[in-house]
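> generate a structure from the sequence data that follows.
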Amino acid sequence: MGKSSRKKARSAAASAEGAAPGAVGPRQPCPCGSGRQYKSCHGNPSGPPPVFSARPFAGLAGESDLIALREFVPAATAPLKVKGSDRSVTLCSLLPGAVPALVRDNGSIFLGLQVQHAYGDPSRDLAAVLNAALEAEPGTMVGLTENPGEGPTLQDLVEGDLVVTVHDGFDYWLDGLDDADGSMAAVLEQANAAVAPTVRLDGVDSAYWTALGEREYLRWVRPEDEDVLLDALARLHAAGEDHLVEGGKLIGMFRAHGVLVPVWDLPQGTGAEALVGPVADFAAKISATLADARPLETAERSARAGLTSRQLTIR
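Next comes the predicted model:
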């Protein structure tokens, strides 16, 4: 079909779907950039879905670790410093029942990352939950039942570094809690049984070893621009320099909250300790490669295409 014929066909299809020639068709990408079809976004008669933030945690100290805790680290905590407040606030990977926040009897706050609601901007949602928890009575649960609308983000409310502690299980749920009837202990036992062993590596930021059944992996949240990091990984892959240990290999990556999370498959029995040196060496290697601004060569472009095809986007 010639160019003129294709143009006429698209116009006819748009008209058939109820759109004027030249207008956005229902099945075309929405002009807002959300990635949704127009009919499911700003072309929806019921109104557009909640706002989508491509990189919601940008600018936060510890952005990469926060993404790791939100997406794949089962049990971890990190204290948060709230601007202008001396309240004790602890960021948690997961809380009982995936509740967004718990205000403890002593007034301290547990703020959960792995939650069931999704209103497009998790940083804004976390800030809304945190503000509500700061106003709530001790001994209560806090959550979101509807889109909180415009408001501050987590970046607006907190300051300081994010110091992560990875736990073997969810025993932190019981810190300072009187579980006289044993009801929480039963919930805790069930939750702990499902925890995959996970270790945050020393010496580098946001690199996590985990064992899933008999398989071991390293998942490393990287803060660089996605395209720049992909170029660097492609150069190393094409040169055969993207492995960490003998028998291990880079198998793909997640895309989460605007950053990439490369994933290495590791030989059984590798363990976390054996990765500390190799990962530190690779960190230096990739830093040097990131500074290489030359256009990719043919083999590198092919490697980049292969890595791109092995991406899984999670939001």
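
> alpha carbons only for contacts and neighbour counts from here, please
Fine.

> mind listing the strands for the stretch 201-315 of the chain?
Ranges of strands within the stretch 201-315 of the chain are 207-212, 215-220, 249-256, 259-266, 311-314, based on DSSP state E, counting those that start in this stretch.

> out of those, which is closest to Ala13?
Proximity to Ala13, assessed across the strands of the stretch 201-315 of the chain by C-alpha to C-alpha, is greatest for strand 311-314 (30.2 Å).

> which residues are contacting the closest one?
Contacts of strand 311-314 with the rest of the structure, by C-alpha atoms under 8 Å, 6 or more residues apart in numbering, involve Gly252, Met253, Phe254, Arg255, Ala256, His257.

> let's have those residues in TSV, adding neighbour count and distance to Lys81.
Shown next, in TSV, are the contacts of strand 311-314 (neighbours: other C-alpha atoms under 10 Å; distance: C-alpha to C-alpha, whole Å):
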residue	neighbour count	distance to Lys81
Gly252	18	35
Met253	21	31
Phe254	20	29
Arg255	16	28
Ala256	20	25
His257	21	22
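
> between those, which is nearest Val82?
His257 (22.6 Å).

> I'd guessed Phe110 sits against Pro79; true?
No - counting by C-alpha atoms under 8 Å, Phe110 stays clear of Pro79, with 9.3 Å between them.

> alongside the first, I'd like the structure of this one:
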Amino acid sequence: MQHCQLCPRGCGVNRLAGQRGYCGLDGGLHIAAITRHRGEEPVLSGPDGMCNVFFSHCNLQCVYCQNSQISRNNTELPGGPLDFNAALERIMRLLDTGIERLGFVSPTHMVPQMAALVEALWQRGRHPVIVYNSGGYESVATLRLLEGLVDVYLPDCKYMDAGLARACSGAADYPEKAAAALREMYRQMGRVVQLDEQGLIRRGLIVRHLVLPGQTANSVAVLRFLARELSPGLSLSLMAQYCPNASVRQHPQLGRRLLASEYQSVLAEMERLGFVAGFAQELASAENYWPDFSRDEPFDSEAGQALRSSSPKPPSQSGRLVTLESSTTKNT
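Okay, the predicted model is just below:
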């Protein structure tokens, strides 16, 4: 981090000397929350949830972010960097409850700190499944450093529309950077996820896409990119949980919920392209995903997992889902 190039912003600042780039953070360990989370896809959360480490700030500044309490780069961080040993102890206490998956959320600008935590766990004989949960705006060079460290990539693929990426996330180059990053993740993990005997993920790639109101053309373009450039056989998580935060409630498009007709049109394209593995959300899931990071347990008020797996249903039925098949081998 002496000449920080961790993400596509390429700020080049010396974060170890206290300089701050786009993310607004120095080289310390800036964690907003370490918590049990039951709201991820069923193969991640399982019945007991997973341990998620939420880093502060982000290399994307999405105007509609549901984690805006901690993701805004102008947010003042109480107390400064977290003590490394205290963070490690909190993670180990959660792992001791039987949790076997450890997720790092918005880790792109904190990769060295994440790697240090994982290596410290390994030194203590702890080997949880490591999940890299990111916005998809990644440097291929950084991802290559993670090969062998990360077990599961859980990236967003937000945009294939540069104008929309600029307006919503301040990153007009998102489509090209995310495309390159997803190709690298796919190279590392292949198409088919590996599940254990309980149907929980051990290794693989699941790509998320949040459908935005008024932007079905962008969603269709994302699905077509994934099918054409990667594979319609990859695991997809199609999300309907969009709910406007305070920043966008007056926005002409982003200020409303997703319409059933909009989501149905994207689901229809998903089926037309032949996606057969993953998850789709019920439209009502927008009620279930509002964390409050001012509390010790930000997700206590969750209504539960809105992501459910089931057998495929005919196109005429709403809320249809696709199944994630178990595999013990990596298929590229």
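
> after superposition, what is the TM-score?
Comparison of the two superposed chains (TM-score structural alignment, normalised by the length of structure 1) gives a TM-score of 0.24, and 128 aligned residues with a C-alpha RMSD of 6.6 Å.

> of Phe110 and Pro79 of structure 1, give the one with the bigger neighbour count.
Phe110 (29 against 19; other C-alpha atoms under 10 Å).

> can you tell me the helix or strand for the more buried one?
strand 109-112 (DSSP states H and E).

> ok, Asp125 of structure 1 next?
Here Asp125 of structure 1 is assigned to helix 122-135, by DSSP H and E.

> which elements pack onto that helix?
Judged by 3 or more C-alpha pairs under 8 Å, 6 or more residues apart in numbering; DSSP states H and E, helix 122-135 of structure 1 is in contact with strand 101-103, strand 109-112, strand 140-142, helix 154-157.

> deepest of those, which one?
strand 109-112 (a mean of 28; mean count of other C-alpha atoms under 10 Å).

> one step back: I'd like the helices and strands packed on helix 122-135 of structure 1 as JSON lines, with distance to Ser15 of structure 1 appended.
Formatted as JSON lines, those follow (distance: least, C-alpha to C-alpha, whole Å):
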{"stretch": "strand 101-103", "distance to Ser15 of structure 1": "49"}
{"stretch": "strand 109-112", "distance to Ser15 of structure 1": "47"}
{"stretch": "strand 140-142", "distance to Ser15 of structure 1": "48"}
{"stretch": "helix 154-157", "distance to Ser15 of structure 1": "44"}
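
> out of these, which comes closest to Ala238 of structure 1?
Across those, closest to Ala238 of structure 1 is helix 154-157 (C-alpha to C-alpha), at 38.2 Å.

> on the C-terminal side of that closest one, identify the next helix or strand.
strand 158-159.

> from the contact counts, what lies against that following strand?
Taking 3+ C-alpha pairs under 8 Å, 6+ apart as the contact cut, strand 158-159 of structure 1 packs with strand 76-82.

> for the strand it packs on, buried residues please.
Ala76, Thr77, Ala78, Pro79, Leu80, Lys81, Val82 (16 or more other C-alpha atoms under 10 Å).

> which SSE is immediately downstream of it?
Past strand 76-82 of structure 1, the next helix or strand by DSSP H and E is strand 89-92.

> contacts for that next one next, please.
With C-alpha under 8 Å, 6+ apart, strand 89-92 of structure 1 has contacts from 69, 75-82, 108-113.

> which of these sit farthest apart?
It's Ala75 and Val82 that sit farthest apart of these, by C-alpha to C-alpha, at 22.1 Å.

> pull out the buried residues from the strand or helix carrying Ala178 of structure 2.
Per DSSP H and E: Ala178 of structure 2 is located in helix 174-189. In terms of neighbour count (16+ other C-alpha under 10 Å), helix 174-189 of structure 2 has its buried residues at 174-175, 177-186, 188-189.

> before we move on, what about stretch 303-315 of structure 1?
Under 16+ other C-alpha under 10 Å, the buried positions of stretch 303-315 of structure 1 are Ala303, Arg304, Leu307, Gln311, Arg315.

> if we can go back for a sec, could you check the angle the helix holding Asp125 of structure 1 makes with strand 76-82?
Taking axes from the mean of the first three to the mean of the last three C-alpha atoms, to 10 degrees, helix 122-135 of structure 1 and strand 76-82 form an angle of 70 degrees between their directions.

> what comes up buried for helix 122-135 of structure 1?
Those would be Pro122, Ser123, Arg124, Asp125, Leu126, Ala127, Ala128, Val129, Leu130, Ala133, Leu134, for helix 122-135 of structure 1 by 16+ other C-alpha under 10 Å.

> how far away is the residue lying closest to His237 of structure 1 once chain neighbours are set aside from Ala234 of structure 1?
Excluding the flanking residues, the one nearest His237 of structure 1 by C-alpha to C-alpha, 6 or more residues apart in numbering is Ala303, at 6.5 Å. Distance, Ala303 of structure 1 to Ala234 of structure 1, by C-alpha to C-alpha, to the nearest Å: 5 Å.
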